[in-house]
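Asker: can't give you the sequence, but here's the structure:
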């Protein structure tokens, strides 16, 4: 396992930086995964709802990297919540990926409007963990109140909560809850790409504080943001389909941010979420069929 590994609360090691493939079209996903693995990535993050698990699996096979040397993470979509449905969701994801076992299997959303189904889905993850079909389980986009109920009504503490987290949206209260329970904070949109999609909004890539720190280190703003996450002990899954960007995002181990620089980035938090509000996720609004393997 690479030197940049994070040890999860069940002792499993997970590379701190991985390639994300959210919104990566299937026809370019295989090449992106293959290139990332060639460059040294050993962690790939996908999801049933991304509709590219099959292509991720093909990239893994084409890379020639031994299966046990790559940490593969995927997510169950809300349409497949419920005990039996979630057990079958594993079969669908594993089948598309071409794998017998997943390294990390997580619930994609809390689904607050049907939290009993969420709990049943998580109990299915616990079963998969007990049966050795997954090495670790976790959640994504869970807020403190969701974690409180999950912890009260299930047995296994999530290894990871994957959340929107970048300099402009840091969710510090949620991160404190993670720390209290030994849950790794995993950042999606870790370099604030989501801030670039909003009209008239500031983008992290143009932020003068980040650009100033980047100049001092001879790095890009993206590399500074990823380094900030890593020094704070977080997992990151930046996404790109461009080989040069994939390489740049992985080249973040040859420099160190000072305490003052870390504090300056911490001070950029606006508290403004870029993605959907977790409580807005309902089956009526976001439900979709996840195809069979």
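Answerer: That came in fine, so what should we check first? Note that this is a predicted model, so its numbers are computed, not measured. Residues are numbered from 1 along each chain as shown.

Asker: can we go C-alpha only for contacts and neighbour counts from here?
Answerer: OK.

Asker: centre of the chain to stretch 113-121, how far?
Answerer: Stretch 113-121 sits 21 Å away from the centroid of its parent chain (Cα atoms, centre = their mean, to the nearest Å).

Asker: and it, which residues are buried?
Answerer: Buried positions in stretch 113-121, judged by neighbour count with 16 or more other Cα atoms under 10 Å: 115, 117-121.

Asker: and these as JSON lines, adding distance to residue 8 and secondary structure?
Answerer: Listed next are those as JSON lines, based on distance: Cα to Cα, whole Å; DSSP: H, G, I helix; E, B strand; the rest coil:
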{"residue": "115", "distance to residue 8": "25", "secondary structure": "helix"}
{"residue": "117", "distance to residue 8": "26", "secondary structure": "helix"}
{"residue": "118", "distance to residue 8": "22", "secondary structure": "helix"}
{"residue": "119", "distance to residue 8": "21", "secondary structure": "helix"}
{"residue": "120", "distance to residue 8": "23", "secondary structure": "helix"}
{"residue": "121", "distance to residue 8": "21", "secondary structure": "helix"}
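
Asker: try this one next to it:
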């Protein structure tokens, strides 16, 4: 079922060696970060296939984790205004630039337009400028529409209507927001634009109006939610899939049962390769041709999550992981508070018996 990508993936992926800063290993000896595959996006720009996710990090955790990640060789930093830690992420990047570990051009920084900034061009630009200010940057490498639906504009991240429900904005369609995103590219405030949490129908709608096609679609993706159809759909249209929550969001409040990182199949494969379950889940995404943004605030695990380029999963192992699919029951990030919006992307969650 899978064509196994070798340890130097071809076609969409090319290897590029970053600067190799030294770091201390567990036994105190100096090691160097490994090169990692780079994904060529439809814009012609390269994106590192593995990045550090910053969702669910406190500000202090984000400061330490991003410093640590850059020191270990990560060059892809995934951020969002709604995470409420972009100031600390920005400070961490500035610290590693100041100490000579990296220069700005070696970092690939992703930001996301939050739902309260859906509106005219000035409103969209305001959302970007807020992130640029907090991150202490003059441009982003990638800027995504975080969700295909908007909230009423204002200072609150999750504005409420008079009846206490989430104040959804239904008069601005994401295709209109996209036209403003394209203007940000022309102004050279962002190098690439894309989407997050969009389904295939919504991407098709976007492509009908886009003069700049989305470079990526960032979605939840792990063995319990493999996104096979969406992955194929995006690939056929030259859109790169970026897997968030590749470990299945362990500890997330919506998870009521063990996730894939605790699955016996994953643990068995990890034992066979003498790797951690997290390394297996990350490598799984890379061999599927997906970029991946695991999150950790633990220095040892941040290092381990990056060291996934020295082994390959066998075809039967890839198929075992694919076979863990749970359909809609596997989705952790559901955001059902916004299900009344006509562009809520996970309609299958609202249909009894749908898979």
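Answerer: Yes, it's here. Small disclaimer: the values here were computed from a predicted structure and weren't measured.

Asker: got a TM-score for the two of them?
Answerer: Here the superposed chains carry a TM-score of 0.91, computed using TM-score structural alignment, normalised by the length of the first structure; 284 aligned residues with a Cα RMSD of 2.0 Å.

Asker: which one among the buried residues of stretch 113-121 of the first structure gets closest to residue 76 of the first structure?
Answerer: Nearest to residue 76 of the first structure among these is residue 121, at 8.7 Å by Cα to Cα.

Asker: how about the closest one, what's its partner in the second structure?
Answerer: Mapped onto the second structure by TM-score structural alignment, residue 121 of the first structure lines up with residue 177.

Asker: in contact with that match, which residues?
Answerer: 118-121, 124 (Cα atoms under 8 Å, 6 or more residues apart in numbering).

Asker: please repeat the previous calculation with a cut-off of 7 Å.
Answerer: For residue 177 of the second structure, the contacting residues are 118-119, by Cα atoms under 7 Å, 6 or more residues apart in numbering.

Asker: residue in the second structure paired with residue 141 of the first structure?
Answerer: Per TM-score structural alignment, residue 141 of the first structure is aligned with residue 197.

Asker: please, which helix or strand holds the residue nearest to that match when sequence neighbours are not counted?
Answerer: Once flanking residues are discounted, residue 197 of the second structure sits nearest to residue 219: 5.1 Å by Cα to Cα, 6 or more residues apart in numbering. In the assignment (DSSP states H and E), residue 219 of the second structure maps to strand 216-220.

Asker: what's the matching range in the first structure for that strand?
Answerer: Taken onto the first structure by TM-score structural alignment, strand 216-220 of the second structure occupies residues 160-164 there.

Asker: quick one: contacts of that stretch?
Answerer: Outside stretch 160-164 of the first structure, the residues that touch it by Cα under 7 Å, 6+ apart are 138-142, 183-189.

Asker: what do we get in the first structure for residue 242 of the second structure?
Answerer: By TM-score structural alignment, residue 242 of the second structure lines up with residue 186 in the first structure.

Asker: typo on my end, it should be residue 54 of the second structure
Answerer: Using TM-score structural alignment, residue 54 of the second structure pairs with residue 21 in the first structure.

Asker: so its match sits against residue 48, correct?
Answerer: No - counting by Cα atoms under 7 Å, residue 21 of the first structure sits too far from residue 48 to count as a contact (11.2 Å).

Asker: gap between the alignment partner in the second structure of residue 130 of the first structure and residue 15 of the second structure?
Answerer: Matched to the second structure by TM-score structural alignment, residue 130 of the first structure sits across from residue 186. Per Cα to Cα, to the nearest Å, residue 186 of the second structure is found 29 Å from residue 15 of the second structure.

Asker: give me the more crowded residue out of these two.
Answerer: The residue with more neighbours, out of residue 186 of the second structure and residue 15, is residue 15; 15 against 11, by other Cα atoms under 10 Å.

Asker: isn't there a strand covering that one?
Answerer: Yes - membership of residue 15 of the second structure in a strand is supported by DSSP: H, G, I helix; E, B strand; the rest coil.

Asker: how many residues are close by residue 324 of the second structure?
Answerer: Per other Cα under 10 Å, the neighbour tally for residue 324 of the second structure reads 18.

Asker: distance of the counterpart of it in the first structure from residue 221 of the first structure?
Answerer: Here residue 324 of the second structure is matched to residue 268 in the first structure, going by TM-score structural alignment. Distance, residue 268 of the first structure to residue 221 of the first structure, using Cα to Cα: 13 Å.

Asker: again, but for residue 86 of the first structure
Answerer: Separation of residue 86 of the first structure from residue 221 of the first structure (Cα to Cα) stands at 39 Å.

Asker: who's more crowded, those two?
Answerer: Between residue 86 of the first structure and residue 221, residue 86 has the larger neighbour count (other Cα under 10 Å), namely 26 against 22.

Asker: where's that one relative to residue 120 of the first structure, distance?
Answerer: As judged by Cα to Cα, residue 86 of the first structure and residue 120 of the first structure stand 8 Å apart.

Asker: over to residue 83 of the first structure?
Answerer: Taken as Cα to Cα, the span from residue 83 of the first structure to residue 120 of the first structure is 5 Å.

Asker: repeat that for residue 220 of the first structure.
Answerer: Using Cα to Cα, we find residue 220 of the first structure at a distance of 43 Å from residue 120 of the first structure.

Asker: ok, residue 174 of the first structure next?
Answerer: Going from residue 174 of the first structure to residue 120 of the first structure by Cα to Cα gives 23 Å.

Asker: ok, back up a step: got the angle for the helix or strand that the strand holding residue 219 of the second structure is followed by vs strand 216-220?
Answerer: Going down the chain from strand 216-220 of the second structure, the next helix or strand is helix 228-236, by DSSP H and E. Compare the direction of helix 228-236 of the second structure with that of strand 216-220 by axes from the mean of the first three to the mean of the last three Cα atoms, to 10 degrees and you get 170 degrees.

Asker: contacts for whatever helix or strand comes next after helix 228-236 of the second structure?
Answerer: Using DSSP H and E, the helix or strand that follows helix 228-236 of the second structure towards the C-terminus is strand 240-244. Contact with strand 240-244 of the second structure is made by 41, 215-221, 231, 234, 290-294, as judged by Cα under 7 Å, 6+ apart.

Asker: redo that, cut-off 8 Å
Answerer: Residues outside strand 240-244 of the second structure that contact it (Cα under 8 Å, 6+ apart): 41, 53, 215-222, 231, 234-235, 285, 290-294.

Asker: so what's the residue count around residue 270 of the first structure?
Answerer: 12.

Asker: what about the nearest residue to it once chain neighbours are set aside, neighbour count?
Answerer: Closest residue to residue 270 of the first structure apart from its sequence neighbours, by Cα to Cα, 6+ apart: residue 168 at 5.1 Å. Neighbour count for residue 168 of the first structure, taken as other Cα under 10 Å: 23.
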